[in-house]
Structure formats: C-alpha cells, structure tokens
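>>> Here is a sequence with its predicted model. Questions after.
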Amino acid sequence: MKIITIVGARPQFVKAAVVSRAIEKYNEESTGESIQELIVHTGQHFDENMSSIFFDQMGIPKPHYNLEINSLTHGAMTGKMLEKIEAVLLKEKPDWVLVYGDTNSTIAGALAAKKLHIKVAHVEAGLRSFNMEMPEEINRILTDRISDILFCPTQTAIDNLEKEGYANIKSDRIQCGDVMYDAVLFYADRASRPKGIEQTVDFVLSTIHRQENTDDPAKLTSIFDALGEIAEKQRVVLPLHPRTVKKLKEFNIVPAKNIQILDPVGYFEMIWLLSHCQMAITDSGGLQKEAFFFKKPCITVRDETEWVELVQNGSNYLTGHSKDLIIKAFNIIREKEIDFSKALYGKGDAGQIIVEELIKYSSIDLLKPKLGIIE
C-alpha cells in the first residue's frame, strides 16, 4: 500500500511524524505487505528553522517532494498547490492521500486526490469553530466533505459531523484520539529550557499570533494591556511571533517592561515552557490542547475555540480580547482547583489506530467487486 502524506507547516510535520512512526513500526512487525509512505511538503509556511536539524532532532522523515509554494494569496496558493500536487499524484499513483488539519495544503491535497479518484483520509476531522470568517474553518469543512475516512480526535468532533448529516454520507468516522497527544508523550523527555529562562514554575506562558488579534490595533492593545497588568502579579513569558512583532511596531504598542519577551522558540523549548508554567494565555489552537496535556489551565483570547471540551471541562476560559475578561479569568484560575483526570484526547495511541484503520479499510476495499459495490 502506498500513502502520500501532504503537509505544509511545522505543526503538521510533528503530527505526521506520529503516523510515520506507526507505519514504520507496522512495517517492522508485519509479515505481510508493507506500507510505503511518501511525504510532500507544499512549502506553505516558509520557515528557515525547518533545516535538516529540525528533522534530525525530532526524528521526522524528510519530505520526498518540496513544492516551495508560499507568500501568495489564498487563491493563488491553493491553485498552485492543486497543480503541483496533482502532478505528484499522477506520477506516484498512491492508494491513499493523508492530510492533516485545516491549512490550504490540506484542502489542496484532498481536492487533488479526489479529482483523481484517490482515497483521502483526514486527520483532525470534525473540528469546528463555527466562524466562517476563518480560512481554516472553510478548509476543514470542505476537506471533511470529500474524505473517505474521517479521523476525529474527540467525541465532540464526531458529534459535529453527525449534526451535519454525515450519517447519510458514505465516509467512515473514527474517533482515534489526538495525534498531538502522541507527540507530547514521545517528545516530553526531550524538553529543553529556552535561553534566558530560569528554572522556575512561577510564570504565565503567553503566545499571541492570530491574524484576528494582531491586525486589529484595538484588540492587540487590549490584550497587551491585560498581559501587562497580569505581569504585575506574576511573571509573563512571551515568545513573540514575527507577525506580532511587526504589528506592535506598526501600531506603536509597547509591551509592559515586566513582560519577558523571548524570540520564537522551537517545539522542545515550548514543551519545556508548558511543563514549567502555571497557566497559558494564548490564541493558538494547538497550545490550548498542549496546556491540557501538561495539566495547565488556559485562557484563550479568542471568541470561539475548536476544542470546546476544554471549556466544558473548566480548564480553558474563552475571553476574547477583552482586558477585563482576561484579568477576571486569570484571577479565577489562580484560586481554582481544575480536574485534568479526564482522557479527553485518547490514550496516546492515535497513530497506531490510524494505521490499523487504513489497513483494515484497504483490505475491505480489495474484496469489493470491480463493477459495483455490494453492500
């Protein structure tokens, strides 16, 4: 069986590595046919840190194809990806195309495959923010609709698909757990303390990078005013995204002096910060979950989240950009005992489940008659 994995950003490489390790393990233990995986990097998020060191340190397979598509508008980027991914698929003729999450690379990979009648599996299916102004929401909805297998990280994701009528659509919905939980368990012992940070747990970790916050001067000012006030009570450590740096300068917003600004950190440094902080304040989807993995409460400075089970669990507070609500949530969390005992994201075996289901699905497919499927 040949699988082509489409990725376009650093987080997708980390997620895809979970499944790649499961494929490698299967090949080592299997007495039958092996699985061949080829990785295609669209280049969507151009990142100079994605050097050979990144792949070597994290044990991530290097891409077989690098399409080098970046710095374009959404339409131009997606169109160029469709063209180049199609060429790869025509050459390699895979049995499956595996896509992750909700980027332009995700929808382009799924569309290119489906147009060529190649089966599509979507990891992180069923997530919904219910905000159609987010490009990611459009990508994930469309990808779900054309996928053959929907690998859902949570019961909430399964429920979302059921509400959208997927019970009447010919696709399999499988609750496999979250591949990022697999990744955290795998990499936890490689955590590395960032330069300039003391060995202490007495700090709040913050990341702010989403366009909805950084491109609005009123929202960005409100968030940084809140962080400044919080930093008067507890140290705030803020790895600063380049987009945020640019917008702070553009809007003449000066972070409070008691906020400790860091250059962007790598994955090992981020999981060290998560494991040592007391709480997180973020607009990142991934960091919300990772805070939970490390049993840390989180304040999400957005109006909605895909990870509603965290809010329902009482470990995540949605505040939007409101300074008052951010500070209110901070004060509540400091005095509250939070339950982190629930296995909201599986048991850390999502990669294994995904590989097993792909093999099972392919075996069933081989038994179907060529001139029509008998139910």
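All right, it came through fine.
>>> For the rest of this, base every contact and every neighbour count on C-alpha atoms.
Noted.
>>> Looks like residue 217 contacts residue 251 (just checking).
Yes - at 6.1 Å, residue 217 and residue 251 qualify as touching, with contact defined as C-alpha atoms under 8 Å.
>>> so where do the strands sit in this protein?
With DSSP state E, the ranges of strands along the chain come out as 2-7, 36-41, 65-66, 96-100, 119-123, 149-152, 172-175, 203-207, 235-239, 259-262, 279-282, 298-300, 316-318.
>>> Tell me which other helices or strands the last one touches.
This points to strand 316-318. In terms of contacts (3 or more C-alpha pairs under 8 Å, 6 or more residues apart in numbering; DSSP states H and E), strand 316-318 is packed against strand 298-300, helix 308-313.
>>> Below is structure B, check it against A:
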Amino acid sequence: MHQEIAAIPDGGVAVVLGTRPEIIKLAGIIAELGPKACVIHTGQHYDTGLSDVFFTERGLPAPQVRFAVGGAGRGGQIGAGLASLDEWFARHRPVAVVVQGDTNATVTGALAANARRIPVVHVEAGLRSFDKTMPEEYNRIITDHLSDLLCAATEGNVENLAREGIGGAAVIRTGNTVVEAVRAALPGPDRCRALLAERGLAPGRYALVTVHRPENTDDAAALRTILTELHRFPCPVVLPLHPRTLGAVRRHGLVDLLDGLGVTGPLGSAEFLGLAAHAAFLVSDSGGVQEECTVLKRPLIVVRRSTERPEAMRDFAVLVSPGPLISKTAAEWWKDLPGLHRRLARLESPFGAGDASRRIVAEIARRFGTR
C-alpha cells in the first residue's frame, strides 16, 4: 500500500478502480459524490500516462488510497487486491462500494465488499459478450451476481441480467456514464484544430487506431495482420500505442511494421477524443471506444472476435476479425465519407442522454443513506 487516508467520511462511498477506462467513466460519479467519495486505486494501471493524467484532466483529487497490484497476472492482481481491500474494509466501513465495468479491479472490489457485507454498486452492469475466452466476461458475471444495485446502461443489459435471474428492484436502467464523460472531456473547436495542426492532419482525412486486447497483442499472427492491414488504408493512420502493444510488437519482431504509421505514446482523454471526433473513421478493440464513437458520431471498425456492446453495432460500428475485411471496410467507407458522417450525425447514442452519473448517485443516496 502506497498511501492511505485516516478514515472514510461519515456516510462515505468507496469507489474502487484500477484502469484508465474506469477513471474516465467513474469521474462523473466521483464528482457527484463530492466529499462523500473515497477513491481506492488498485494500481492495475500504474503508468502515469494510463492513470494519473486522467484524474488531472477531470479536475479530480488524487486517489485517497493506492495499492500496487500492477505487473502481476490476473490471479495475482485479484489476489493481492482482495487481501489489501479486505484489510482496508476491516478498518474503514463505507455505506457502499462502487465498481465499474469488467476489469480485475472491478471483480476485486465486488468480492472484497461482499466478504465484509458492504453493499456493492455495479456501474455498467449486464454487459455480455457470451464469449468465455474473455476474462472480462467472468469478471462481469461474478460482479453482477454479487451486486446489490446494478446500474444497467441499456434495455439489452437489463434483459441479459433477467436471463440470469437478476432483476426487480436491484436493477435500474441508467444509461452509460461514457456519454457525459465524452462531452466533458471533448476539447472545443479551437483546441481540436490545434491538435490536428500539431500532427499535420486534415479533418476527416485520417484514421485513429488503438489495439491493446490480449487476443490481438498476445497472438503474433493477429497483431501482424492488423498492422499490415493498416498500411493498406487510403489515408494516414494515427496509432497511439498502449505499453502492452508496444511490448508485444517488440516481442513478436514486428517493429518494422510500425514504419510509415503515425505512432504515438498513450494519449490523454481530451487529446484522444479531439482526434477521434475529426477522424475519417476509427479502428479499435476497446470496449470504451465502441461507446465513444456513438457520442462522437464516427464510424468504427471493431477488431475482435466478439463484443459485449451490440448496441453500437446497429449503426456506428462493424465487428471484424483480424484479416482483409479491415482494409476492405475502410476502403468502402472512404468512397462516401461525407454521406456516412452525415447519416451518423443524425442518430442518437444508444447509451443514454448524458445524466447517468447524476441518476446513479441519487439512487445510491436513496438506498444507502449517503446524505
């Protein structure tokens, strides 16, 4: 443990997180909770570019409690985090514990709270890929079945929970906090123009790409195929490299395939969203980008075997495995990008109106007495 507060405030809520997406999606809830929030960072993402910068960008205080589980495998992270959280919850009892999504930090927070009989609030409950090769699928299922308040973003998520016997008053449909997170972090027009100018990019004339999931980075053939396909795009490529991806590129001997691509380090949320909002199209294996593209009104190629966000696939995204469909889809979209962009601009995001954080915090207060 690196740092700890003396005590949790009266009626306080512990917010357990460990990765960049969790920080982004929980920022609105932390802000709404105000002094009632005690943020516990497990350290799953410990690189400054994947963690601290996102607290700074959103004007949030640093986490009050930090652990150091990063660098270990999945079992090691969950085991170390569970031991640390259990010890902390034995000395500090919040009225509820909030977790988000499907990371190792998510399931760790839920398990530790449940063991101490502290109510668990799961933000983004009910997502299912129905793909048991994904560790995240187990994290989602376990967390949902341990939770006392399940905040489902969409009607499809509510239905997934009902099929598993989870329903009634425990489940509320809230929309997804990603909507307000994107709106809050998206830079204004002047800053967006500057971001593009700094990189020599023209609006609507480049692709923004992220790759980080194990199914793509641990598989040398898959990673080689994805990078090769990027060279076939009809436009420049901006490729922010996750540390895991950079390590995989080096390990698999694929460094030469980065030549000619616009490789950068990890980007802050505002910079990424500014570039994404003006890209011709996006390519990613990220779950969060599948949601963000529906707010930004940009088409997305999802390079994965499966997705837990079918809502995005209806209008904004297509799901493809590593292969020639990546560049073929890009070429097809390129033929009439203005028309595609106009069509998407008229559509509403399936993930809600942008008030999820407020609704979730109000429900926590109503049920668990944080006021």
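That came through fine. Just so it is clear, the structure is predicted and the values come from calculations on it, not from any experiment.
>>> In structure 2, which helix is the longest?
In structure 2, taking DSSP state H as the definition, the longest helix is helix 74-91.
>>> Tell me which residue of structure 1 lines up with residue 310 of structure 2.
Residue pairing (TM-score structural alignment): residue 310 of structure 2 is matched to residue 308 of structure 1.
>>> Show the contacting residues for that match.
Residue 308 of structure 1 is in contact with residue 156, counting by C-alpha atoms under 8 Å, 6 or more residues apart in numbering.
>>> Next one: it from residue 208 of structure 1, what distance?
Plainly put, residue 308 of structure 1 is 20 Å away from residue 208 of structure 1 if you go by C-alpha to C-alpha, to the nearest Å.
>>> go on, residue 56 of structure 1?
For residue 56 of structure 1, the distance to residue 208 of structure 1 (C-alpha to C-alpha) stands at 28 Å.
>>> So for these two, which sits in the more crowded spot?
For residue 56 of structure 1 and residue 208, the more surrounded residue by other C-alpha atoms under 10 Å is residue 208, and the numbers stand at 22 against 11.
>>> Skip the chain neighbours and tell me the closest residue to residue 215 of structure 1.
When the adjacent residues along the chain are set aside, residue 215 of structure 1 lies closest to residue 247, with 6.8 Å between them (C-alpha to C-alpha, 6 or more residues apart in numbering).
>>> May I ask you to confirm that that neighbour is in contact with residue 213?
No - using C-alpha under 8 Å, residue 247 of structure 1 is not in contact with residue 213, being 9.9 Å away.
>>> now the aligned partner of residue 346 of structure 1 in structure 2, nearest residue through space, not along the chain?
Structural correspondence for residue 346 of structure 1 with respect to structure 2 (TM-score structural alignment): residue 352. Excluding the flanking residues, the one nearest residue 352 of structure 2 by C-alpha to C-alpha, 6+ apart is residue 175, at 4.3 Å.
>>> quick one, what contacts the one you found?
Here residue 175 of structure 2 is in contact with 152-154, 351-356 (criterion: C-alpha under 8 Å, 6+ apart).
>>> repeat that with 6 Å
Contacts here follow C-alpha atoms under 6 Å, 6 or more residues apart in numbering; on that basis residue 175 of structure 2 touches 153, 351-352, 356.
>>> Neighbour count and distance to residue 259 of structure 2 added to those residues, as TSV?
What follows is these, written out as TSV (neighbours: other C-alpha atoms under 10 Å; distance: C-alpha to C-alpha, whole Å):
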residue	neighbour count	distance to residue 259 of structure 2
153	24	40
351	24	37
352	19	40
356	25	42
